[in-house]
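**Q** Structure for the following, please:
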Amino acid sequence: MSIIKNDFEKMNITKIKKAKNNKKLTMITAYDALFAKLFEEIADIILVGDSLNMSFAGKPDTLSATLEQMIYHTNAVCTGAKKAFVVLDMPFGTYINKDEALKNATKVYQETNAAAIKIEGGEDRADIVSHLTKNSIAVVGHIGLMPQYVRSEGGYKVRGKTNEDKEQLIRDAIAIEKAGAFCIVIEGVLSDVAKEISEAIFIPTIGIGAGKDTDGQVLVWSDMLGLFEEFKPKFVRHYLDGATLVKESVAKYKEDVQNKSFPSKDEEY
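**A** The predicted model follows:
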C-alpha cells in the first residue's frame, strides 16, 4: 500500500476551511516527537489531545491533565513535526471564563508553536471562543460528547438521540462558528445528526464516533494502532494489532538475550 503524503508545507487555516465539501480532512493525535514525525507528512492536522492523560499517563479520564503537561507535549510534537499543523487541546479548568481562557491561550502561543487551540463547549462557551478569536487565537471547537464533562454528565453518553438534543447541537455548532472557530470536532453523536450539523455550518467538522458524513475524522493514535488494550470504542478501527506485535517483539528480544544470540558478532564493537 502506498503512503499518501499530505501537502503539509501549505497547510493552514485557510486551506482547512476550504476543505469543506471538497476534501476529507485527516486528524490524528500525537504526544511526542517520535510519532509526530511519523504522522507529519500524512495527517492534515495533529492534535495534542488531553487524551494523553489516559493513553499516555494511564489516568481514568482527561480531567487531571494540566496546562504544563499540554505545553510540554506540544513542544515535543512541534519539535518532531516542525511543518505540521498542530492543535493543542486546552485542558479542563483552563478556560472557565474569558480572562482565564485568554491568559492561558496566550501562554500556549508564547511557549509553543501550536497553530491553534481546541476547547469543548457549545452555546455556553461561545462568548469565550469569541473573546479568543478577537484576540488572535485560532480556535477549534468541540461539541457533542465532551470528555471534560464526563463527571457532570454522569459518564460518556452518545448525543443526538432526541430531537431536542439534535436542535441543541445544531445551535451549539452555529454559535461556535459565529464566534470565530475555523472548524469543529463532533464527538459521540448519531451519524444522521452529525450530518445535519455539518450541513448547518460553513466551516469543516471533524468527526470521532459521528459517522462518515462529517468533513473529516480524528482518532487517538494508540487506539487506531491497537496499542490501548483496556477497551475498544465502537467507533475505533484497528489498523494495526500493535499491542500483540510489541509484546511478541519484546518477548523475542528477551529470548535472544537469554539464549545469547543477541548481540551477535555483527552487533559488537
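
**Q** CA only for contacts and neighbour counts going forward, please
**A** Will do.

**Q** which residues does K118 contact?
**A** Going by CA atoms under 8 Å, 6 or more residues apart in numbering, K118 touches V87, L88, D89, M90, V139, V140, G141, H142.

**Q** who wins for neighbours among the residues you listed?
**A** Counting neighbours by other CA atoms under 10 Å, the top entry in the contacts of K118 is L88, with 30 neighbours.

**Q** and the helix or strand hosting it, what does it pack onto?
**A** Using DSSP states H and E, the element containing L88 is strand 86-89. Applying 3 or more CA pairs under 8 Å, 6 or more residues apart in numbering; DSSP states H and E, one finds that strand 86-89 contacts strand 45-48, helix 67-80, strand 116-118.

**Q** Go through stretch 107-121 and flag the buried ones.
**A** Under the neighbour-count criterion of 16 or more other CA atoms under 10 Å, stretch 107-121 has V108, Y109, T112, N113, A114, A115, A116, I117, K118, I119, E120, G121 buried.

**Q** helix/strand/coil for the fifth one?
**A** For A114, the assignment made with DSSP: H, G, I helix; E, B strand; the rest coil gives coil.

**Q** What are the buried residues along stretch 160-179?
**A** Those would be 160, 166, 168-179, for stretch 160-179 by 16+ other CA under 10 Å.

**Q** Could you save those residues as TSV and add columns showing secondary structure and distance to E187?
**A** Output for these, formatted as TSV (DSSP: H, G, I helix; E, B strand; the rest coil; distance: CA to CA, whole Å):
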residue	secondary structure	distance to E187
G160	coil	11
K166	helix	13
Q168	helix	14
L169	helix	11
I170	helix	13
R171	helix	16
D172	helix	13
A173	helix	12
I174	helix	16
A175	helix	17
I176	helix	15
E177	helix	16
K178	helix	20
A179	coil	20
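
**Q** biggest separation within those residues, which pair?
**A** G160 and A179 (22.4 Å; CA to CA).

**Q** circling back to that earlier point, export the buried residues of stretch 160-179 to TSV and tack on distance to D241?
**A** Below are these laid out as TSV (distance: CA to CA, whole Å):
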residue	distance to D241
G160	32
K166	36
Q168	38
L169	35
I170	37
R171	40
D172	37
A173	36
I174	39
A175	40
I176	37
E177	38
K178	42
A179	41
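
**Q** One more, please, to line up against the first structure:
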Amino acid sequence: MSTQADSKPWTVPALVEAKRAGRKLVMLTAYDAGFARAMDAAGVDLVLVGDSLGMVVQGHDSTLPVTVADIAYHTAAVARGLKRALLVADLPFQSDATPERALDAAIALLQAGAEMVKLEGAGHKLEVIRFLAERDIPVCAHLGLTPQSVLKFGGYKVQGRDAAAAARLRADAQAVAQAGAALLVLECVPSPLAAEVTAALAIPTIGIGAGPGCDGQVLVLHDLLGLDSGHRRPRFVKDFLAQGGSVAGAIAAYAQAVRDGSFPDDAHSYAS
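**A** Model (predicted):
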C-alpha cells in the first residue's frame, strides 16, 4: 500500500507534482460506493466513473447508450465512498458535441461529486476542452482508441501504428494539453509512442494498453477482477484477483504492480 494512503486527498495540481517526482499514478474505474471505499483503502489515486458502465454494468455492446444521468447517478454513489482519491467522470457520447452541451453535462457531474471530467478525442473537442478549462472545470483528455468512436474505427483496434497516425497522435496530445487538459488517457497505443508522448508533455498520462512508459495506469474494475463482461478480453487486461486472493487484495496488488513498474509488462502492451 502506498504511503499516500494516509495523506491528504488528491488534487488536480498534485497530479503534475507526481509526474515531476516520477511517482506512478494508480487509477481504476468504480461504479458504486462499496468498491470506491475499497479503492480508497488500497491507496488508489484516481477513480474513474467511466462510460464503460454501459458494457460492464448495463450489458450493452458499446458505451454509446450511456447518458449523462447514468454517469451522474454512479458518480454520486462513488463520491460517497471516497475520501482521498480524485474522482473523474466521463462525459458520455455526444454530451460534449458542443461547448455549451459539455458545460451543462460537466456541471451535472461536478454537482454529483466529480472533481474532473473526461472527454474523448481532439479536433473540435479542443474548443470544448478550452471552454471548460476557462470556466475552472478540470478536464482529462482521452486519445488513441476512443471507445465512443467505435463505429468510425470499425471495432476496438490499436491506434497510432503507422507513421501518419503516430504523427497525428503526437500533435493531438500537444493540442489537448495546450487547450487546457490537466490529464491525458492514452488507450491502445504502441508502447514506444506512448512513452514518447509522455516524455513530451508537462501533464501526466494514464495508460490503458499503452505500455509502462506512461505516468500511470488505469483498468476497468471488472477486468481487474477477471469478470466476464461478455466481450473479448483485450491484451492489456490482467486478472489481479487470482494474484491478490480477495477484492481488497486484488486492488492492492494492482496498485503495487503499477508503482513498482511490473505492470504492464510486454505481455500486456503493444510493441507496434
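
**Q** Give me the TM-score for this pair.
**A** Once superposed, the chains reach a TM-score of 0.86 (TM-score structural alignment, normalised by the length of structure 1), with 242 aligned residues with a CA RMSD of 1.8 Å.

**Q** circling back: so the strand holding L88 of structure 1 corresponds to what in structure 2?
**A** The aligned range for strand 86-89 of structure 1 in structure 2 is 87-90, by TM-score structural alignment.

**Q** tell me how far that stretch is from the chain's mean position?
**A** 8 Å (CA atoms, centre = their mean, to the nearest Å).

**Q** just to revisit the earlier point, which single one of the contacts of K118 of structure 1 is nearest to V150 of structure 1?
**A** Comparing these against V150 of structure 1 with CA to CA picks out H142 as the nearest, at 14.0 Å.

**Q** check contacts around the closest one.
**A** Taking CA under 8 Å, 6+ apart, one finds K118, I119, E120, G121, G122, I184, V185, I186, E187 in contact with H142 of structure 1.

**Q** so which of the residues you listed persist in structure 2?
**A** Using both residues aligned by TM-score structural alignment, their matches' CA atoms under 8 Å, structure 2 keeps these contacts from these: K118, I119, E120, G121, I184, V185, I186, E187.

**Q** so the second one makes contact with M90?
**A** Yes: under the criterion of CA atoms under 8 Å, I119 of structure 1 makes contact with M90 at 5.7 Å.

**Q** average distance between the strand holding L88 of structure 1 and structure 2?
**A** By mean CA distance after the TM-score superposition for structure 1, the fitted strand 86-89 of structure 1 averages 0.5 Å away from its aligned residues in structure 2.

**Q** that older thread, wait, which of the helices and strands packed on strand 86-89 of structure 1 is closest to S222 of structure 1?
**A** strand 45-48 (12.7 Å).

**Q** immediately after that closest one, which helix or strand?
**A** helix 52-55.

**Q** what residues are up against the residue positioned nearest the centre of structure 1?
**A** Residue closest to the average C-alpha location in structure 1 (CA atoms, centre = their mean): L47, at 4.0 Å. Taking CA under 8 Å, 6+ apart, we find L47 of structure 1 in contact with M27, I28, T29, A30, V86, V87, L88, D89.

**Q** Same check on S62 of structure 2?
**A** When contacts are counted by CA under 8 Å, 6+ apart, S62 of structure 2 touches S52, G54, M55, P147, Q148.

**Q** which of the helices and strands packed on strand 86-89 of structure 1 is buried the deepest?
**A** strand 45-48 (a mean of 27; mean count of other CA atoms under 10 Å).

**Q** check the fit of it onto structure 2 and give the mean distance.
**A** Mean for strand 45-48 of structure 1 is 0.3 Å (mean CA distance after the TM-score superposition for structure 1).

**Q** quick one: that strand to chain centroid distance?
**A** In terms of CA atoms, centre = their mean, the centre of strand 45-48 of structure 1 is found 5 Å from the chain centre.

**Q** same question, stretch 172-181 of structure 1
**A** 19 Å.

**Q** can you check stretch 169-180 of structure 2 too?
**A** Worked out by CA atoms, centre = their mean, stretch 169-180 of structure 2 lies 17 Å from the chain centre.

**Q** Next, the residues that contact it from outside, please.
**A** 122-123, 126-127, 129-130, 133-134, 139, 141, 143-144, 160, 183-184, 197, 201, 203.

**Q** could you redo the last one with a cut-off of 6 Å?
**A** A122, L126, R130, A133 (CA atoms under 6 Å, 6 or more residues apart in numbering).

**Q** those helices in the stretch 1-150 of structure 1, which residues are they?
**A** With DSSP state H, counting those that start in this stretch as the criterion, the stretch 1-150 of structure 1 has helices at 13-18, 33-40, 52-55, 67-80, 98-111, 126-134, 150-153.

**Q** Tabulate these (CSV), appending distance to A210 of structure 1.
**A** CSV is the format used below for the helices of the stretch 1-150 of structure 1 (distance: least, CA to CA, whole Å):
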stretch, distance to A210 of structure 1
helix 13-18, 19
helix 33-40, 23
helix 52-55, 21
helix 67-80, 26
helix 98-111, 27
helix 126-134, 22
helix 150-153, 18
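
**Q** And the ones you listed: which comes nearest Y239 of structure 1?
**A** Closest approach to Y239 of structure 1 among these is made by helix 33-40 (14.2 Å; CA to CA).
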